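> I need the structure of the sequence given here:
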Amino acid sequence: MGRTLVIGDIHGGLKALDQVLERAEVTTDDLLIFLGDYVDGWGQAFEVINRLISLKSSHDCIFLRGNHDELFYDWLTKSKDNPNWLHHGGQATINSYADRPYNFIKIHINFLENLENYYLDNQNRLFIHAGFTNVRGVEEEHFTKMFYWDRSLWEMALASRNLPLEDEFYPERLKLYKEIFIGHTALSKINISQPLNVANVWNIDTGAAFTNPLTIMDIDTKEFWQSDPLPSLYPNEKGRN
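The predicted model follows:
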């Protein structure tokens, strides 16, 4: 039996992905759970998706859907974009895909179509890009876009950090799962560069899209490994704003 390793938001940073896989000494015995947002930010979105597809053929992987992945999919398949997406990393992804062979584009579209909204393991540990809103859990969620857009789960965990589990005001959503692993809300926004545990929620988005490193973590031991800060890997790029 290998480890279960969870990987935070990559945002086009192939060099960081390669570093964390090497530093964690990942083997084919390990289960790799990617929390989404593979594109939009640094200039190697195409190469990141290629690498993930390659990993899928050689490793046991679970790929979750992030909001940036959905926005990119809409652009690829419907030529649908918006100024907000372009401003928040979309233009770097478009540049990365310029003049790529169409047979590769079709393979990447298939990859994006088959991303999972969440993963629940046999120990009742939930892996999801952003969150959920239904008090009965992900299987009862009617608004599936919340799986990769919601921020209220993380905000609720932060607001409840000093409440004991038995408190009458302790949020019901946080009682449903043994642990919840998320990305989506970059910890760099609160000047934190390592995974943060609040209540039973682990935020693994350490801000690789901005100025911080990418993180991979062993969910059982909580040991983690990080890349170099992304600006040092891409000194001629700006990343996301």
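
> please make it C-alpha for all contacts and neighbour counts, starting now.
Fine.

> select the longest helix from the protein.
What stands out as the longest helix in the chain, according to DSSP state H, is helix 45-58.

> tell me what the next helix or strand along the chain from it is packed against?
For helix 45-58, the following helix or strand on the C-terminal side (DSSP states H and E) is strand 60-63. Packing partners of strand 60-63 (3 or more CA pairs under 8 Å, 6 or more residues apart in numbering; DSSP states H and E): strand 31-34.

> so how far is the strand it packs on off the chain centroid?
Here strand 31-34 is found 10 Å from its chain centre; the criterion is CA atoms, centre = their mean, to the nearest Å.

> show residues contacting it.
2-9, 59-64, 127 (CA atoms under 8 Å, 6 or more residues apart in numbering).

> is it true that residue 229 touches residue 213?
Yes. At 4.2 Å, residue 229 and residue 213 qualify as touching, with contact defined as CA atoms under 8 Å.

> more crowded one of those two?
Taking other CA atoms under 10 Å, residue 229 and residue 213 do not tie; residue 213 has more neighbours (28 against 18).

> one more, so I can put them side by side:
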Amino acid sequence: MAEYVIGDIHGEIDQLKTIIDKINYKPKEDKLIFLGDYIDRGADSYKVYRYIKELDNGDNIFLRGNHEEMMIDAVLNDNNIDLWYHNGGQATERSFPNRSELKEAARFFNSLPYYHSSQDYIFVHAGIRPDRKLKKQTEHDLVWIRYQFLGAKPGDFKEKRTVVAGHTPVPKVKFEENKILMDTGAGKGGILSAINLETKKVYSSAEKNPIASIL
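Just a heads-up that it's a prediction; the model follows:
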């Protein structure tokens, strides 16, 4: 069985389907781990939502990202709507056929976990605080943290497992001693990437990342 990790999608349904084709995904044999941020910015958040629901077979892992958090707060709680809109929420709203399905999607995203872990890896949307073990992390940090995680050296971490995260765009999948960074800018003009967790082979929706020079 192969395990594949897929980075931030941001409403780019064609890129997601390209990745699924490139890895030659076999539902009965392979496992997919998604790092969150399925929605916002790109034009087809609704189609991405419907597609990942089709992939939800009980074995694949779907984590939540900060964009799902913003949608949940805006759609289910009527809070911080301007924040969601400022970060691409209006594109998501436009992609949904009606308010009922938008709320259904928000409820689905609200059921997703903040992290997934194994013996060797921690999978999370944004990263972790280096000075805390996984169970001591806050939900906010798991979907929002950036520089404190990115700037920390391997020796700073209480967790000795490799952290696989998205959230912060990079020109190409970045392998560090204790981090793998997966967000290659889909939804911002960039590409979507995935890795085979065992072989570390990278699969991307295009050969070149159009925004690599600005990341």
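
> got a TM-score for the pair?
After superposition, the two chains reach a TM-score of 0.88 (TM-score structural alignment, normalised by the length of the second structure), with 209 aligned residues with a CA RMSD of 2.2 Å.

> aligned partner of residue 127 of the first structure in the second structure?
Under the alignment (TM-score structural alignment), residue 127 of the first structure pairs with residue 123 of the second structure.

> dump the residue contacts of its match.
Residue 123 of the second structure makes contacts with 35, 115-117, 163-165, as judged by CA under 8 Å, 6+ apart.

> doesn't it fall inside a strand?
Yes. Per DSSP: H, G, I helix; E, B strand; the rest coil, residue 123 of the second structure lies within a strand segment.

> for it, give its distance to residue 167 of the second structure.
12 Å (CA to CA, to the nearest Å).

> same deal with residue 111 of the second structure?
Distance, residue 111 of the second structure to residue 167 of the second structure, using CA to CA: 20 Å.

> who has more neighbours out of those two?
Higher neighbour count among residue 111 of the second structure and residue 167: residue 167, with 26 against 12, using other CA under 10 Å.

> so which strand or helix has the more buried one?
Under DSSP H and E, no helix or strand contains residue 167 of the second structure.

> that one -> the first structure?
The alignment partner of residue 167 of the second structure in the first structure, by TM-score structural alignment, is residue 184.

> hang on, isn't that match packed against residue 146?
No. Applying CA under 8 Å as the test, residue 184 of the first structure and residue 146 come out as separate, 11.4 Å apart.

> overlap in contacts, the two.
residue 130.

> could you pull out the helices for the first structure?
So, for the first structure - with DSSP H - the helices run 14-23, 45-58, 67-78, 83-85, 91-96, 102-113, 146-149, 152-159, 230-233.

> packing partners of the second one?
It refers to helix 45-58 of the first structure. helix 14-23, helix 91-96, helix 102-113.

> how big's the offset between the second one and the second structure?
Just to be clear, that refers to helix 91-96 of the first structure. Helix 91-96 of the first structure, aligned to the second structure and superposed, deviates on average by 1.2 Å (mean CA distance after the TM-score superposition for the first structure).

> tell me the buried residues in that helix?
91-94, 96 (16 or more other CA atoms under 10 Å).

> just give me the neighbour total for residue 60 of the first structure.
Neighbours of residue 60 of the first structure using other CA under 10 Å come to 15.

> any idea how far residue 53 of the second structure is from residue 109 of the second structure?
Counting by CA to CA, the gap from residue 53 of the second structure to residue 109 of the second structure is 11 Å.

> those two: which has the busier surroundings?
Neighbours were counted for residue 53 of the second structure and for residue 109 using other CA under 10 Å; residue 109 has more, 23 against 13.

> alignment lookup: the more buried one to the first structure.
So, by TM-score structural alignment, residue 109 of the second structure is matched to residue 112.

> quick one: residue 184 of the second structure and residue 169 touch, right?
Yes. Between residue 184 of the second structure and residue 169 there is a contact at 5.1 Å, judged by CA under 8 Å.

> higher neighbour count, these two?
Neighbour count, other CA under 10 Å: between residue 184 of the second structure and residue 169, residue 184 has more, with 30 against 21.

> now for the more buried one: which residues touch it?
So residue 184 of the second structure contacts 7-8, 169-173, 190-193, 209 (CA under 8 Å, 6+ apart).

> would you list those in a markdown table and tack on distance to residue 103 of the second structure?
As requested, these are exported to a markdown table (distance: CA to CA, whole Å):
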| residue | distance to residue 103 of the second structure |
| --- | --- |
| 7 | 24 |
| 8 | 21 |
| 169 | 28 |
| 170 | 32 |
| 171 | 34 |
| 172 | 34 |
| 173 | 33 |
| 190 | 28 |
| 191 | 28 |
| 192 | 26 |
| 193 | 28 |
| 209 | 34 |
